[in-house]
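> sharing a model that was predicted from the sequence below.
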Amino acid sequence: MNKTAMPAQYELASLGARRKSLFWRIHFWAALIASPFALLAALTGILYIFTPQIEQLLYADLDHVQPVGEMRTLDAAISAARLAVPAESSLRSVVPAFAPSDSVRVFFMLPDAHNAHASTDEHAAHRAAPAKTAAANRSARTAVVYVNPYTTAVLGMHTGNERFGAWSKKLHSTLLQSDSWRWLIELAASWLMVMLLTGIYLWWPRNSEKGLPQRGASGRKAWAQWHGFIGVALSVMSFVILTTGLTWSKYAGDQVRLARDSIGQASPQAPRNLTSTIIDGIAPMTWQAAADAARRQAPEIALQLIAPRDRLGTWRVSSYDPAQPKKRVDMMLDAYSGHALFYSDWKNQTAFSKATGIGIPFHRGEFGWWNQLLLLIFGLGIVFSLLSGWVMFFKRRKTGSLGLPKLLPGAWKAMPVGGWICAACLFVAMPLLAISSAALATIEIFLHYRNRKAC
C-alpha cells in the first residue's frame, strides 16, 4: 500500500466522523470484554428475581406454620433450635415470628461443618433432616434453624448457601466461585457502563435522523436499529442496575463508600462505647423480653436481634425486610431496662442511604411483581442487546480479519474534553476499568504501529 495514500484518503474526514469512529471502537472493545460475563449476569439475574416465588414453592413448610393457640416464648424456640446444631455452635442472631404464620429463624455459626446436622435430640435431628443438599455444603460454617413458635418443633435447617435465595445470589454475583472471583462480574459491569455511554452517543439522532427503527429495514441495518433503540430505551434502567450493583462490588464499592463517607453521607452509626447500665436486683433481659422491648419501639416490620456479648453489652436490633425501606430501623437497647440507647429510622438516613435503601432492593426485585416484571423486561432486553451486537459483528466481519471497527486517523484527538473528563471520573470510580483500559491502550498502540508498517 502507498504510504501516503492513507492520510490523503482521510484528510477530509470531519470531526464528527473521526469522533464517531473512536466511539465505535471503544464500544466494540467494551462489548468484547463485558459480553460473556454480562450475558451470564443477565441470565442469572433473571433467575434470581423470581426467588420469592421459587422459595415459596420450596420452603413453605419452613417459612410458615399453622397458628395454633398461643406462641411459646422466644427463649423456648431458641432452646429447641440449639438442639438441632452441635453443642459448640455459637448463636449469632434471631428473627422472631412477625406475622402469625411466620416461623422463628435462629442463626448459628457452626464449629465444624462436617457435623452441621448433628443433634443431641433425636426428634430435632429427624425434623432437621429435610434440609436440602447438606452433603454438598460441608464447607459452610453458618446455619439457620426454623422453629414453629407455637410448638417449638424444629421444622428444618439450612447451612451455608443451601437455600435457593443464597445460592442464586452467589451464582449471580460470583458465578458460584469464591469472593476472590467477584472481580469478573465487577469488570463486566464497569465495561457495561462504558457500553451504555458510548452506545447512547452512537445512537443519538443527528440531522434528519429519528433514532427509531424504520419500517422495511432488513439484514444488518435492522439489527443495528433495534440494537440501538432497545439499548437506549433501557438506558435509565441500565444506569440504575449498574450503579446499584457496583455499590456493593469490591473495588468500585470501596471507592463509592470512600466518596460517601468523605461527604458525610454514611448511615448513622451507633457510638462504639455504648454500654448497658446494671440495675441491682434486675436480671438482664431474656430474648423474649428484648423482642418485646424492641417491638414497642420499632415500626411494624420483621426484626433481627443480636444478644449482648457480656453483662455490659447492648442488644442490637435491625429491620429484616429490605422490601420496606421506609420502615428501616436500627437500635441499640439497654440489656436491663430495654430503653433505646441508639435509634435510627428512615427519617435519620442520609440522602445516599435512602437512595441505596431503595435502589438495592429494586435491583433485587424485592418490591413485588411490578418490580420483577420490569427487571424481566430489562434482563431480556440486555440479552437481546448483547446477542444482536454479536450478530452485527459477524455480519460485518470479513473472513480472515479481526473485525475491529475502522479507526480514522486523528480519532483519538477528536475525543471531546467532556469525554476525557467523563473517562477520568469513571477510572477513579471503577479501578478495574482503569487497569483494563491501560491494557487495552497497549493493544491499541501495538495495532497502530502494526498497521503503519503494513502501509
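Structure's in. What do you need? Not measured: the values here are computed from a predicted model.
> going forward, measure contacts between C-alpha atoms and count neighbours the same way
Fine.
> strands along this structure, start to end?
Ranges of strands within the chain are 90-95, 104-109, 142-147, 154-159, 303-306, 314-319, 329-334, 340-345, based on DSSP state E.
> tell me which of these lies nearest to G400.
Nearest to G400 among these is strand 154-159 (52.1 Å), distances taken as CA to CA.
> any idea how far the closest one is from the chain center?
26 Å (CA atoms, centre = their mean, to the nearest Å).
> likewise for stretch 318-335?
Mean-position distance between stretch 318-335 and its chain equals 20 Å (CA atoms, centre = their mean).
> again, but for stretch 195-203
So, by CA atoms, centre = their mean, the centroid of stretch 195-203 is 24 Å from its chain's centroid.
> now do stretch 340-347
26 Å.
> and stretch 306-313, by the same measure?
32 Å.
> tell me which residues of it are tucked away?
Along stretch 306-313, these residues count as buried under the neighbour rule (16 or more other CA atoms under 10 Å): I306, A307, P308, G313.
> quick check: the farthest pair among these?
It's I306 and G313 that sit farthest apart of the buried residues of stretch 306-313, by CA to CA, at 10.6 Å.
> just to revisit the earlier point, dump the buried residues of stretch 306-313 to CSV, plus distance to G381.
Formatted as CSV, the buried residues of stretch 306-313 follow (distance: CA to CA, whole Å):
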residue, distance to G381
I306, 42
A307, 46
P308, 48
G313, 51
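> show me which of those residues is closest to R396.
So of these, ranked by how close each gets to R396 (CA to CA), first place is I306, at 59.9 Å.
> next up, a second structure to put side by side with the first:
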Amino acid sequence: MSVISDAPVAAAAEPSAVAQRLYRAIWRWHFFAGLLAVPFMISLAITGGLYLFNDEIDASLFRYRNYVTVGSTELAPSAIAEKAVSAVPGASLSTYRTPAGADRSARVTVSTEAGKVLVFVDPYTGNVLDTVGAAEEFNQVVEDLHSLDYFGTSWERIIEVVAGFAIVLTLTGIYLWWPRSQTGGVVSVRGTPARRVFWRDIHAVTGIFASVVILFMAFSGLLWSGFWGSKVNATLTANGMGYPVELWDRVPHSMLVTTDVLPKASWLMENAPVPESTVPSDGQTALPPIGLDNAVTIANAAGMLPGYDLSPPSGETGVYTAAIFPADLQYERTLHIDQYTGERLVDTAFADYPATGKLIEWSINVHKGQEWGLFNQLLMLSTCFVVIAMSVSAVVMWWKRRPKGRIGVPPAPRETRIYLGLWAIAAVFGVLFPLTGLTILAMIVLDQGVIRFVPPLRRIFS
C-alpha cells in the first residue's frame, strides 16, 4: 500500500521456508520505501485534499474579489486591462481572463520586474478589487506545495520518486495483505488502539480497499512530473497520440510553446507550438493590429466558454492565444488568432484530441476531482484521508514494534537467491520509472553494500 507496513501475525503460517523468506524480503523493502515516503504521502494528501475544493475556497474565502454586483454595461476588455496595469507600477499586460459569469470579476495578470501579479477588476465599474502576487495566490500556493514546485525543480523530482514508491508500496502491500489462513485483519480490524495488531489492521484493511484508487492517483500524478511526464508527453506526440499536430501543418509556428504564453495549459497542450501571425511582405501595406477588444470578440464568437485566458501577442509575429481548461472537458479549448487579420490560425478542442489524449485528460480531471462533481471530490478526499490514516497507523505500529534505540528494520533473508527475483523486478521498474529506479538502486547499495557490512549501522537498522 502506500506507507510502512508491519508483518501480519500470519507470517508464520507460510506454507514453506522459502515463502517465509520471500515474505520477509518484500516486507523489508516495503518498510524501506515507506520510511522514505511517509512524510511526503501525508503532505500530498493534505494539499491534494485542499486543492480538490479550490473553486469552493475561491467562492467563500475570496468571494470579495471573485464576485461582483451585476451592472448594466461591462467595460471594454482593453479598459479593464488598462485599469489593472495602472494599479501596479511598472506593469505590463500578460494575460486577460474574461469574467466567468455576469456576477464574476475579470482577472488580469500583469508582469513586473518582481514577477507576475494578479489584479481582480470589477468589469462594470473598473474598480480594482484586489491584487496578489501570482505565486502567492492561495490555491496556487497549495498546488505548488502539492507538487513541491514551491521549493524548486529539484524538490519537484522528489514527488516523482514518491509517486513511483506509491506504486511499489501498493503492490507490495497487496502481497503482504494477501490472506494466509489468518482469521482477522483481512477485511476486519482486530484489537484496540493499545495493541499493535489494531494499527496493523487499520493500515492493511483501509489500504486494500483504497489500493485501486491509490494506484490510479499515483499514475495520473506521474503525468505531471517533470521527467517521466514530459517523456511520456513527447513520446505520445511523436507517435500521433498527443496533441493533434496536423492542425499546425498549414501555419508557420514560432519557437514558443503554449506554456510560454499562458499561465496554465492542459497536459496534452502544454508543449504544443504557438503559431505566428502573417507579417506583410515587402511592398505590401501592413494591417493594423486588431487589438484586445477585437480579439475577445473573435474568441467569444468562436464559442469560447466564458472565463478563458487571453494572452496578447509577443512581438510583431506573435498571436493572441485564448484558452480554457474547465472541469467539463467538452469545453476545453485552445485558440490562436492572427493579430493582424483576426484569422483563427489553430483551433483545438477536446473533441480534436486522439483517443489516448482524451483518456489522459480524463484521468487528470478525475485526479483533480473535476469529472463527476461532488462525488468525484468526495472520492478523492476519502482517498486522501485513507492515505493519512495508513501513514499514521504505519508510524504507530512501527513505533510499537521497534527495539529500543534501534530503527527496527525487518530482518533480511540470508539467501541471495531470494533477492535475485526482487532485483530483477526492481530493474524493470527502474526502466519504466527511472528516477524511482535510481532511488531503489541506491537503497539496495546502502542496504547490501553498507549497512550489512558496518556493525554499528547494522545494529541501528536491525
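Done, it's in. None of the values given here were measured: they were computed from a predicted structure.
> superposed, what's their TM-score?
With the length set by TM-score structural alignment, normalised by the length of structure 1, the two chains reach a TM-score of 0.81; 410 aligned residues with a CA RMSD of 2.9 Å.
> hmm, back to that, mind putting the strands of structure 1 in TSV, distance to A439 of structure 1 included?
Shown next, in TSV, are the strands of structure 1 (distance: least, CA to CA, whole Å):
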stretch	distance to A439 of structure 1
strand 90-95	45
strand 104-109	43
strand 142-147	40
strand 154-159	41
strand 303-306	46
strand 314-319	44
strand 329-334	44
strand 340-345	46
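> out of those, which is closest to L171 of structure 1?
Among the strands of structure 1, strand 154-159 comes nearest to L171 of structure 1, with 16.5 Å by CA to CA.
> what's the closest one packed up against?
With contacts taken as 3 or more CA pairs under 8 Å, 6 or more residues apart in numbering; DSSP states H and E, strand 154-159 of structure 1 sits against helix 51-63, helix 122-128, strand 142-147.
> out of the ones you listed, indicate the one that is most buried.
strand 142-147 (a mean of 26; mean count of other CA atoms under 10 Å).
> with structure 2 superposed, average distance for that one?
When structure 2 is overlaid, strand 142-147 of structure 1 sits 1.2 Å from its aligned residues on average, using mean CA distance after the TM-score superposition for structure 1.
> which residues touch that strand?
62-63, 77, 80-81, 84, 103-110, 116, 153-160 (CA atoms under 8 Å, 6 or more residues apart in numbering).
> please redo it, this time with the cut-off set to 7 Å
With contacts defined as CA atoms under 7 Å, 6 or more residues apart in numbering, strand 142-147 of structure 1 is touched by 62, 77, 81, 103-110, 153-160.
> ranges for the helices of the stretch 201-350 of structure 1?
Using DSSP state H, counting those that start in this stretch, the helices found in the stretch 201-350 of structure 1 span residues 219-233, 235-247, 251-262, 287-297.
> export those to CSV and tack on distance to H123 of structure 1 and mean neighbour count?
Output for those, formatted as CSV (distance: least, CA to CA, whole Å; neighbours: other CA atoms under 10 Å):
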stretch, distance to H123 of structure 1, mean neighbour count
helix 219-233, 56, 18
helix 235-247, 43, 18
helix 251-262, 45, 17
helix 287-297, 24, 18
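> among the contacts of strand 142-147 of structure 1, which ones are buried?
62, 77, 81, 103-110, 153-160.
> still on that earlier bit, what's the closest of the helices of the stretch 201-350 of structure 1 to F164 of structure 1?
helix 235-247 (20.0 Å).
> ok so, going back, just the closest of the buried residues of stretch 306-313 of structure 1 to G359 of structure 1, please.
I306 (26.3 Å).
> count of neighbours near P213 of structure 1?
17 (other CA atoms under 10 Å).
> residue in structure 2 matching it?
Under the alignment (TM-score structural alignment), P213 of structure 1 pairs with V187 in structure 2.
> in structure 2, which helix is the longest?
The single longest helix within structure 2, with elements called by DSSP state H, is helix 17-51.
> mean deviation of that helix from structure 1?
When structure 1 is superposed, helix 17-51 of structure 2 averages 1.6 Å from its matched positions, counting by mean CA distance after the TM-score superposition for structure 1.
> by contact count, what packs against that helix?
Packed against helix 17-51 of structure 2, as judged by 3 or more CA pairs under 7 Å, 6 or more residues apart in numbering; DSSP states H and E, are the following elements: helix 138-147, helix 153-177, helix 374-401.
> among the ones you listed, which is the most enclosed?
helix 153-177 (a mean of 22).
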